[in-house]
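# Prediction below, plus the sequence it came from.
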Amino acid sequence: MYSTSFSLLSTILCRWPLSRFSVWSDAKLMEALYDIYVKPDFSVRAEVLKLYSAIALCGIGAKKLLERGEGILLEMVECMGRSRPHHVRIEAFRLAQCIVINEETGLKRMSSCCEPVVKAIINAIDECSLQPEIVTNQQTCVLEEASRLVALITRWAGQHHNYFWKHGIDRALLCLLLGKCPKQLYEGILSLEDEIHIVRDGLKSNYFPGLRVYIWEILGWLATNFNEDVYLKKSSNRLLIDVLLSCACLEFTELFMGWRQICQSDVVNASKNESILRAIMMMIYSPSNYIASKTTSMLTKMLEPNKSYLRDFRHTLTGISCGIISGMPNILLVANLLCLICCVGLPQYTMWDKNAECRKAIVSFVKWCLSNEVHFDRVSYSPHLHFNFHERACCQGPSKEWEGRDVLLLYSFVGLAELIQLGSLTNERDTSFLSIGFTEDELISQLQDICSGCYAPGLKWYAAHILSLLGFYGFPSKFGNKIGRALEGCAYSDIRFIHTNGKSLNVHGVILAARCASLLPPNWLPVNEKDPNYSSFTDKNSSVKTQKEVCLSSHVDDDAMAKLLEYVYRGYLQAGEELAKKLRSLAKHCRIQTLVHILCRRRPKWGTPFPIFNLVAALGPVGHHFSDIILEAKSTKQTSWKCDFCALYVPHMHVHKVILWLSCDYLRALLQSGMKESHSEIIKVPVSWEAMVKLVEWFYSDKLPDPPSECLWHNMDDQEKMNELQSYVELCWLAEFWFLEDLQEVCLNLIVACLEIAHHLSVSVLQMAGDFSLWKLAEIAADFIAPLYSQLRNCGDLEALDERLLSMIRAASIRLSQEGN
């Protein structure tokens, strides 16, 4: 009975995401499920695992599962064991895949059971690879799900990588590729020729051909996150990893030496080739010197000069630089580009590309991608990335895929960065080849826009990396430009840095505290730090504060210090080679790792989050010591209010005049007006507490928190949805009053996005817009109502609206009918 019911329920949850909320939000049902889950009946347990997987497709559902503690995870690991039925093991591996969709909600919460999961995966691989000739179809299915799980987990950096190496991931992958690991691999050192011989014979056996794409995917991520200090020092046998690298290099070599086949291959074959090409790229450019040097050394020896494939290679490059890109399928574009990037990373590249065809080809890719709307992700051309849950997951938050939907431009940037870097190795940064497609200034402008725009982390990282090669260091952002204006004057500055040559710099403690606390004077807090209710309020002159003078060491270069503060305030700077060298030393001393990384011009590590510029930390305890003004929300129905920092009993927030001064023209004028309000310690904000919290977050991050979405939104009643929207409508009104055009646009977009999935709220939003005299929002709401005008009028749902709002709906309805819709 249980099995049939659970099977039906899991099918429903998989197909209809909105149904998941009613399951994971039912505490009694979840408790009953767990009681059944831990029983020894494996026919039922398999169905519960399947049901848990369907629940975990929802990011919030996954959290709810993991909130039970380790019990669910330990039972899941136990179900992965070889003594369990194959169908149970398959479902256990699939549940783990669903849990780790999202690094934040899954992988980190699963950290306590990470090593047992890794051991279960390695055991499943070993079990099948010991006698590959007699592996059953069910065992192959178990192996495939285990391999998919490894491909998912290894995307993220973390302790689990050390566990994989500790439990022999290199040996396990070799067994999948070669069958049993030859005895010679345990007997000591082999020459490269012997390695190649063993690898070539093993690969010809073609065991588990369907898993090759996962193996290369896994190897690419292992190379990216390889920890030399942990693995190489503890391992007594480097030969296994060397032979594993040889497998990939030999596969690439045979593919590359048949270059014409890459160019002319069909989409299916190109999709299979993509995984090995990408793995080699990640190995060549691995942060690990060992991986990178071994890979390039092997490829250099394997790719012996051959006029045939080099002729085909050059012919393709010429064609690309002459503009044949637009006629290729996406996967062929990617395959060709990956090959080019790999070639640029090899020592013999300069011999192959004497006429700069590769340079021209990569610049052509960059120019073509920047000039055209070319958007697609890896999933669109790599079938092995289509996991069971790919298009069924919900509530996972914003996409954190590092490569994103601009994968072709990202790969083009990888190649471009390497070309520029090649010039800098001879101390002559050669960017003259950029004139093939665009000027250097045009490129810099495009790269800055990408860094500050809504793009995937990988593309933004490589844009910042290329900028560093051109003398621009950091991470440009719109918010950084806004905060950077504080350096241009001394308004509300409370610290003065004084150099030995007499030069001085006025700075703001709150910005230093949020962005680089090591720059604050040692053991220094404002004078009244012992008073728990203290905030550093200004004197009667609203823009002047008591300053703390800090004398800097003679070892601190004044130009380098000025540039360091420019990075702290703006997140971005321009510097010549000599100044960058001095700045690098200062940044190391101040422990600003992101700046050190970019000043050293290191390649971005695949998967690393892009640094975000914000001052949100200043809203916490560290920033309270520098607070000099309070924002008070309008009266609320709340009967009690308690502040951790002061004795005020009304909803309020401790903030900083310099941030208000930078963020809002209206508040800047108010603070500088000289009127009574400019000397007040409290500014009353005419919106609700919920709206004011969002406003302050905007001031300190240039971002608004999103309203609930997907499962949460769809399972709220209409009144709850309107309560959520009200704060954005209030902000929309305040933004108009306070001249915050960007904030108003963001609020309007959020409201429109909610109305697009809840049209029936348009009447309430229209009424609210009328109450606030927000006529632009009212017109938007009227457009949503227009298709239902007759129906709503006949039902009497529009009777509460005044004549002005009704006329707006009628006008929208007439426009709609005239457009033929």
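Sure thing, it's come through.

# only C-alpha atoms for contact and neighbour calcs from this point on.
Fine.

# Pull out the buried positions in the helix or strand where Trp733 lies.
If you go by DSSP states H and E, Trp733 is part of helix 718-737. Using 16 or more other C-alpha atoms under 10 Å as the test for burial, helix 718-737 gives 721-722, 724-735.

# and here's the other structure:
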Amino acid sequence: MASNVAVKLVSVLPNPLLQSHMLDLVYCLSSLLSSHQVEVAIPCATTLNFVISNLSATNEKDVMEALKETEASLRIVGNIKDFAEGVKKIEYFEEMTLLLSTILWRWPPSRFSVCNDVILMKGLANIHTKTDSSIKLALLKLYTSIALCDSAARRLIEDEEIFPQMFVQAMGKSNPHAIRIEGFRLAQCLLRSQDNCLKVVGLCGDALVEAIICGMTETRLTSKKFGNNHGSLSVEACQLALITRWAGDHHTNFWKQGIDRVLLSLLIENIEDQLFEPVLALEKQIYMAKEGLKANYHLGRRSYLWDILGWLTIHCGENLYPYTRGSELCIKLLITCACLSFVDTLEKWCRICQKDIDDHFQSEPVSRTVLMMIHSPCNSISSHTKFLLSDVLKVKGMPCLKSLLHTLDYTSSLESYGSFDKLQLVINLIGFTCLSSLPQYRRCIIESKGIKVIVLLLKRCLNNDIHIERQSFTPHLHTHERSCCCFDKEDWEGSNILLFYSLLALTEILHQCDLLQENPQQFSGEVTNITPQFVSKLQEIYKSNSFSHGVRWYVSYILTYFGYYGFPTELAKRIGKSLNKEEYSDMKLVLANGESLSVHVAILAVRCPSLVPPQLLLCRKSSKEIADEFVRGTVREVRLSSHVDYEALVLLLEYVYSGCLHASEETAKKLKILAKRCSLQPLFQMLDRQRPKWGLPFPNFNLTSAFGLAGSCFSDIILGAKSNELVGWTCDICSDTVPHMHVHKVILQSGCDYLQGLFRSGMQESHSQVIKVDISWQALIKLVQWFYSDELPGPPSGCLWDNMDDQEKLFNLQPYVELYWLAEFWILENIQKACFNVIMSCLDSSWRLSIRIIKMAYNLSLWKLVDIAANLMAPSYRQLRDSGELEEFDDALVDLIYSASIQLN
């Protein structure tokens, strides 16, 4: 009876009064969750769910601690397992599952442990087959809360046979609306990373897209009978449709299933009734679009619709119409709607003092969409967008452009920016970029010193004077605030959207006008006087991994106008020093005039396979047959055609080895021919000054495939790990059973002065085919990974790390301690710094690891780590002493920890 009273009481008590007694309620109700009396457990779960759902931010931490102390999650999980065994009634499962869902939503640390419970997850999978709607709804809510942890979401999707089909099926129109909505919310959590999205698309892409399109169109059925359910369903479907931001096969599915008609029907009411003619005059199309947009049909969804349309057009292929046959009119009307809305937006935003724009939240999405359509790889979309934009701007285009330039010039000089100023700056910059793509405005841009304005914006962005994130004015993108373990790659555009748009604007101007050739005096007056500083700043960007792929691509394009081509990295800089050095060379490229260049097959096989004889590339598949021949140190000669230009070949190899080159316009033309024949597409794209394709990953200088089976046949040295308990370890190259890796001297010495000195010393070790490294196999793998990629793989993190026991954590952390020691011995400062950061991060998250690490650091004489670990153990010195954990320590170590505790006190 008391539990039933509690249900009624919490529902009628004023919230302030409820908050003041929150902890007492939580302790009491949590303890009763495991009651064998179902009549007690169910109302307790209901009451606790209500209490946690209405929790204030000030009480949240204390309540979560109370739930942890009473082991509420473990109790609930046990109760759900009881139901799975068929001993409890449906209402019991429903209330327990909803309560667990609420706790997981509020308390991220508990998500992964629930997902990691194999028995529970199998039981839930079996329960989902039941037809009861209330069970399915509760189960979907639980999965959604679990999937807020990205590590858990990845694990759920790994169940390829059941789980993806389950949540896609939940979105289907045969289900009640409540289940469909929860299915969409679950899908949004699961597919918020590109890897998860593409994996699900590969498993059930057609069904996924069909469910999304069906959900988007439900809005047309809205009536009093159904209330707001259909509207909510449409919004959730539109939110999920933003998976179009990633390129993939799902784009083809969207076009095949008529996404163009769906988007058009959501923009213009009853448009299907007006599409009875396959062809309409341009004036008729513009009239239909104008009248349709005036009605403000589904105005709240337009931000979604514009974004979806933009992503679809930027990621489509060069030839879209095989998938949209018969839909040409729909696509043209969508372009018309976007262009009209965009021009209307520009007219509102290009005035400096305009502050009364009601629909400003859709201003950026529609502007961005038109920009994407202009840059679409599909020529029919790009050309029609430019044609239509030119037509709509026929009268007001020039005044609009001058106003945009004036406003940009003004806003770019402001000392501080409010949210409105930032949005205005972004929209005006997009508008300027779009107009600069139209040839009729070229002269005006040059005469109005357009480049000077953009360069000023770029300089302020690079000096961190202005930083604008897109999410700051796109509320429709704000989702999953309580998510955890989100290690998504940064958006292609980067976090500072103003920097990206400024680079795109400058790229567009240079692409359209080619000012260096057509108007060098004008360019000299505006840019050349700041070229050294400006170019230097840009070069810092494309060398740095801290900037996004899109930013680095556009910087690389801009720098081609200053004679710089390629994609430099720190690793490329190191490898570049080995170019045309006979040391460790195993092949010579001989030209027709007798000149030759020394090269390394391992590097060419990864960076430019076209220069390697085909028989050598074939040998990579059976490396054992050629290993002996290459280890002997023979140098092969490869004679090149008389058509190969020496200067072009030298520059090509400079790109292959160092990732970049500097060349005059004339030399670049000759190099372009060779780059095309060698299938070096990124280099050819830069030499040909093709604008970067939106979403294309920035080229990465990575040689890791050279130490696999593919390049090991060209190996000239072996790195061996110290003996350990690796049972059954075998090598694909040789018969040695001690863990080792076949590597290359040219790559090792480029990153390590110690090894370089060793190889050149003439001592016995310099002639040895095997170098023993006193580190474990796990540490050796990470070391070689760094040599070949300049990246040190990190340990597990987030919930995955937090849910490991100390032994698992130590196993993952130990290789970094070993590498930290080796880096000091081999003088590898970058590795030492990276390992130190990893070790500190891990020790901060779990101080008990210090007990294990301090002994290892002491034995390796790593006194800095010893001091750090002692300081972390100091607060618990008495506890450790009394428990006997310090008895196995050396007296010197115990004294060190004791001293640290005294200093702390």
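Arrived safely. Keep in mind that this is a model prediction, so the values were computed, not measured.

# Can you lay out the buried residues of helix 718-737 of structure 1 as JSON lines showing distance to Ser147 of structure 1?
Output for the buried residues of helix 718-737 of structure 1, formatted as JSON lines (distance: C-alpha to C-alpha, whole Å):
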{"residue": "Lys721", "distance to Ser147 of structure 1": "42"}
{"residue": "Met722", "distance to Ser147 of structure 1": "46"}
{"residue": "Glu724", "distance to Ser147 of structure 1": "43"}
{"residue": "Leu725", "distance to Ser147 of structure 1": "44"}
{"residue": "Gln726", "distance to Ser147 of structure 1": "48"}
{"residue": "Ser727", "distance to Ser147 of structure 1": "47"}
{"residue": "Tyr728", "distance to Ser147 of structure 1": "45"}
{"residue": "Val729", "distance to Ser147 of structure 1": "49"}
{"residue": "Glu730", "distance to Ser147 of structure 1": "51"}
{"residue": "Leu731", "distance to Ser147 of structure 1": "49"}
{"residue": "Cys732", "distance to Ser147 of structure 1": "49"}
{"residue": "Trp733", "distance to Ser147 of structure 1": "53"}
{"residue": "Leu734", "distance to Ser147 of structure 1": "53"}
{"residue": "Ala735", "distance to Ser147 of structure 1": "51"}
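
# what does the helix holding Trp733 of structure 1 correspond to over in structure 2?
The alignment of helix 718-737 of structure 1 onto structure 2 (TM-score structural alignment) spans residues 806-825.

# That stretch: average distance to aligned residues in structure 1?
Mean deviation of stretch 806-825 of structure 2 relative to structure 1 after superposition (mean C-alpha distance after the TM-score superposition for structure 1): 1.1 Å.

# which residues are in contact with that stretch?
775-776, 778-779, 783, 795-796, 801, 829, 831-832, 835-836, 838-839, 842, 848-849, 852-853, 856-857, 860, 862 (C-alpha atoms under 8 Å, 6 or more residues apart in numbering).

# what do you get if the cut-off is 6 Å, keeping everything else the same?
779, 832, 835 (C-alpha atoms under 6 Å, 6 or more residues apart in numbering).

# same check, this time on stretch 781-801 of structure 2
485, 571, 702-704.

# let's see it at 7 Å
Residues outside stretch 781-801 of structure 2 that contact it (C-alpha atoms under 7 Å, 6 or more residues apart in numbering) are 109, 112, 151, 485, 571, 702-704, 747-748, 751, 812.

# Please convert the contacts of stretch 806-825 of structure 2 to JSON lines, extending it with neighbour count, secondary structure and distance to Tyr877 of structure 2.
Formatted as JSON lines, these follow (neighbours: other C-alpha atoms under 10 Å; DSSP: H, G, I helix; E, B strand; the rest coil; distance: C-alpha to C-alpha, whole Å):
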{"residue": "Ala779", "neighbour count": "22", "secondary structure": "helix", "distance to Tyr877 of structure 2": "31"}
{"residue": "Gln832", "neighbour count": "20", "secondary structure": "helix", "distance to Tyr877 of structure 2": "29"}
{"residue": "Cys835", "neighbour count": "23", "secondary structure": "helix", "distance to Tyr877 of structure 2": "27"}
